[in-house]
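J.: coordinates only, sequence not included:
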C-alpha cells in the first residue's frame, strides 16, 4: 500500500501515489534522520508558513540514506529508520510525508528537472523550506541559492533555514548524535534530539540466565551497524499501550560467554510473557560500562545497585520538550 490516511496524516512512497490533498502545499525538504532539533527548525518554519492558511504542510524525505546508496559497504546507521521517521514527522504536526526512493538515477537528475518535474508538475508546491546545507540534483548543483532563484522564476516561495546550534553554539547534526550514542553520552544525544532516543525490536528467546539470577530479561537485537556504547542503561519501555520502567544491559555478557552483543531489558514489577512482542525502548540514562565479575554473587550485587540507580533516574524524569512529553506519554 503506497498511501495511508491515519488521523489525517497522509503518507506516500512515490510520486505516482502523491495524494491530491497535499498538492499545492508547503513542503519541508530534507533527509530528517532523527528528526532532531535542527530538522524541527525546518519543519517548524514550514508549519509557521502554513498556519492560518489553506495550504497543507508536508515533508519530503528520501530512503535509503544517500550516503548508504553511494557507499553500501559502509551503510549509515539510522537514528530513525523509515517507519520511525514517519511516526516522528506525524508527531511534529505535519499533514503528511512523501518518502521518495533514493537511487543513483534519482541523484543524477538535473536540478532543473527536480524543480520542474517534481516540485512544480507533480507536487504543485506553493512554498519550499529547506536547511542551509540542502543540495539536490546532479553534482549537487541544486544549492539553496539555486532554489531561491527557481522559486522566483516559477512563482513559489522559498525559505532557507539557517543552522540550528545547541547551547554551546555547536551545530546540531545527525552525525554528532550518532557519535554521542557511540560514546555513551545519552544525555547529550537526547538533548540534541529534543527527545529520548528510542528503537523498536522484537523479543526473542535467550538463554534465560537472567531468570535464574532473579532478573528475567527480554532479549532484543539491535542492528549490526548500531554504534551504541555497550553498558547499562535506565530505560522506559512501551509494551503495547502500557509503559514500564526498567534497566537494560547491552553487551556480550563477559562474566559468562562473551557472545554476540544483545540488548537485555529487565522491566521492574512486571510479570508476563513478552516473547514475540515488539517493544519500544527509550534510553533515559547511561549508568556504567559493561564489566566482567569474578562471581555470580558479585554480578547480582551490582545488578541490584544498577536497578536502584535506574529507578532513581526514572523517578527524576522530566520532559525535555513537548515532543518528548508526547512520545513518553508524560503528564505536562
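T.: Structure received. If you're wondering where the values come from, they're calculated on a predicted model, not measured in any experiment.

J.: for the rest of this, base every contact and every neighbour count on C-alpha atoms.
T.: Fine.

J.: pull the longest helix from the protein.
T.: In the chain, ranked by residue count with DSSP state H as the criterion, the top helix is helix 296-315.

J.: enumerate the positions of the helix or strand following that one that are buried.
T.: Downstream of helix 296-315, the first helix or strand assigned by DSSP states H and E is helix 322-327. Buried residues in helix 322-327, counting neighbours by 16 or more other C-alpha atoms under 10 Å, are found at 323-325, 327.

J.: got the contact list for the longest strand anywhere in the chain?
T.: Under DSSP state E, the strand in the chain containing the largest number of residues is strand 278-289. Here strand 278-289 makes contact (C-alpha atoms under 8 Å, 6 or more residues apart in numbering) with 184-187, 196-203, 230-240, 306, 309-310, 313-314.

J.: this is the comparison structure:
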C-alpha cells in the first residue's frame, strides 16, 4: 500500500483511483461495505484525515479513537487498499468550502475517478456539504460518486459510536460483530515499572494515550508481535487500567504472553481483546493478587484454546 500525505503532487501512478472517503475509525463492517464498493470501480484508494477532525477541533477533549494512525494503516493494508491518501486536517482544510474541497482536493489534487461515501457523509467548512452535494459536484467536475447505505448487522447499525459503547461495557463479542474483527490496540512496548516480572508475570506494557479505552479490567487476548526476533501470534491475558493496588497510575495496557521468553521492549504489538474476564480490583496484599492472576490466566487459556 502506498501512502500519500497531501493532495498536491499526487504521482501519476496514484491518479485515477476509486476512493472511499471518511475517517474510518475502527475500519468496521460499515466502513468495509463502503470500501468494497470503491474496490469495484478501479485501483482502490482511501481518503482519510490525520489528525481526526474531532481531535483538531477539540484537542483537549476526551479520548475517543478506536485506532491510532498506525493501526488504521495496518488494517487498511490487510484489506487490499492500494493507495492511502492520508490528508493533513489543518486550518486550510477546515476552512475549505465543500465545492472547493471537491475541486481542489478530489478532482485536481488527487485526480480521483470514482468516489464512494456513506449516506451520512458531510464535508467542507462547517460540515456544510452532504453526500448529495458531492454527487452534484462530481457530475459537474467529471468524477463519479456512489452513496453507500448504512450497514445493519444482527446487533444493529455498525458505527464507531456503537462500537465505543460496546467496548466501554466490556462486550467484546458485540464489538466484534460490528467491527468484523476483534478490537485491537497496537503500539510499541514501553519500559514499565517491572512489577509484573517480580510477581512472576512479566508483561509487555503499552500506552493507550489518545484511544477510547475499553472497560478497565482483565481480558483474554491474542497478541501479535509485529516486529523483532519474536514475530508471531501468541495467547495471553492482559490488564487494562490504572493498577489500583499500586496507587495512582496513568492508564495503560499490560499483556502477559503465555509460554513466552524474550525481550519485547520497543517492539510493536497488536493486542486483540477476546473476552472480558473481570473488572479492575484493588488487592490488600500481593499474595491475593498473585492467586487471582493465576486464576485469570487459567480462564484465559481455556477461552483462547476453544478458538482453535
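T.: Arrived safely. Only a predicted model underlies this, so the values are computations on that prediction, with no experimental measurement involved.

J.: report the TM-score for the pair.
T.: Aligned and superposed, the two chains score 0.91 in TM-score terms (TM-score structural alignment, normalised by the length of the second structure); 304 aligned residues with a C-alpha RMSD of 2.0 Å.

J.: coming back round to it: can you check which part of the second structure the longest helix of the first structure sits on?
T.: Using TM-score structural alignment, the residues of the second structure aligned to helix 296-315 of the first structure are 286-305.

J.: which residues does the aligned residue in the first structure for residue 252 of the second structure contact?
T.: Counting by TM-score structural alignment, residue 252 of the second structure lines up with residue 262 in the first structure. Residues in contact with residue 262 of the first structure (C-alpha under 8 Å, 6+ apart) are 219-222, 249-252.

J.: roughly how far is the longest helix of the first structure from the heart of the chain?
T.: 28 Å (C-alpha atoms, centre = their mean, to the nearest Å).

J.: same check, this time on stretch 47-57 of the second structure
T.: That offset, for stretch 47-57 of the second structure, works out to 13 Å (C-alpha atoms, centre = their mean).

J.: check stretch 71-88 of the first structure too.
T.: In terms of C-alpha atoms, centre = their mean, the centre of stretch 71-88 of the first structure is set 8 Å apart from its chain centre.

J.: show me which parts of it are buried, residue by residue.
T.: Those would be 76-82, 84-86, 88, for stretch 71-88 of the first structure by 16+ other C-alpha under 10 Å.

J.: what does it contact?
T.: 11, 32-35, 63, 65, 67-69, 97, 174, 178, 197, 199, 225-227.

J.: among those, which are in helices?
T.: 67-69, 174, 178.

J.: can you select the buried ones among those residues for me in ChimeraX?
T.: Of those, the buried ones can be selected in ChimeraX as follows, counting by 16+ other C-alpha under 10 Å:
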select :69,174,178
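
J.: state the pair within the ones in helices among the contacts of stretch 71-88 of the first structure that is farthest apart.
T.: 69 and 178 (18.8 Å; C-alpha to C-alpha).

J.: okay, stretch 28-46 of the first structure sits on what stretch of the second structure?
T.: Against the second structure, stretch 28-46 of the first structure falls on residues 20-38 (TM-score structural alignment).

J.: then stretch 124-137 of the first structure?
T.: The aligned range for stretch 124-137 of the first structure is 111-124, by TM-score structural alignment.

J.: look up how far residue 161 of the second structure lies from residue 184 of the second structure.
T.: To residue 161 of the second structure, residue 184 of the second structure is 16 Å away according to C-alpha to C-alpha, to the nearest Å.

J.: who has more neighbours out of these two?
T.: Legend: neighbour count by other C-alpha atoms under 10 Å for residue 184 of the second structure and residue 161, higher for residue 184 (18 against 12).

J.: what's the distance between that one and residue 42 of the second structure?
T.: 30 Å.

J.: again, but for residue 157 of the second structure
T.: In terms of C-alpha to C-alpha, residue 157 of the second structure sits 28 Å off from residue 42 of the second structure.

J.: and what of residue 191 of the second structure?
T.: On the measure of C-alpha to C-alpha, residue 191 of the second structure and residue 42 of the second structure end up 45 Å apart.

J.: so who does residue 83 of the second structure touch?
T.: Here residue 83 of the second structure is in contact with 1-4, 14, 17, 43-46 (C-alpha under 8 Å, 6+ apart).

J.: which residue in the first structure lines up with residue 263 of the second structure?
T.: By TM-score structural alignment, residue 263 of the second structure lines up with residue 273.

J.: wasn't that match part of a helix?
T.: No: counting by DSSP: H, G, I helix; E, B strand; the rest coil, residue 273 of the first structure is not found in a helix; it is coil.
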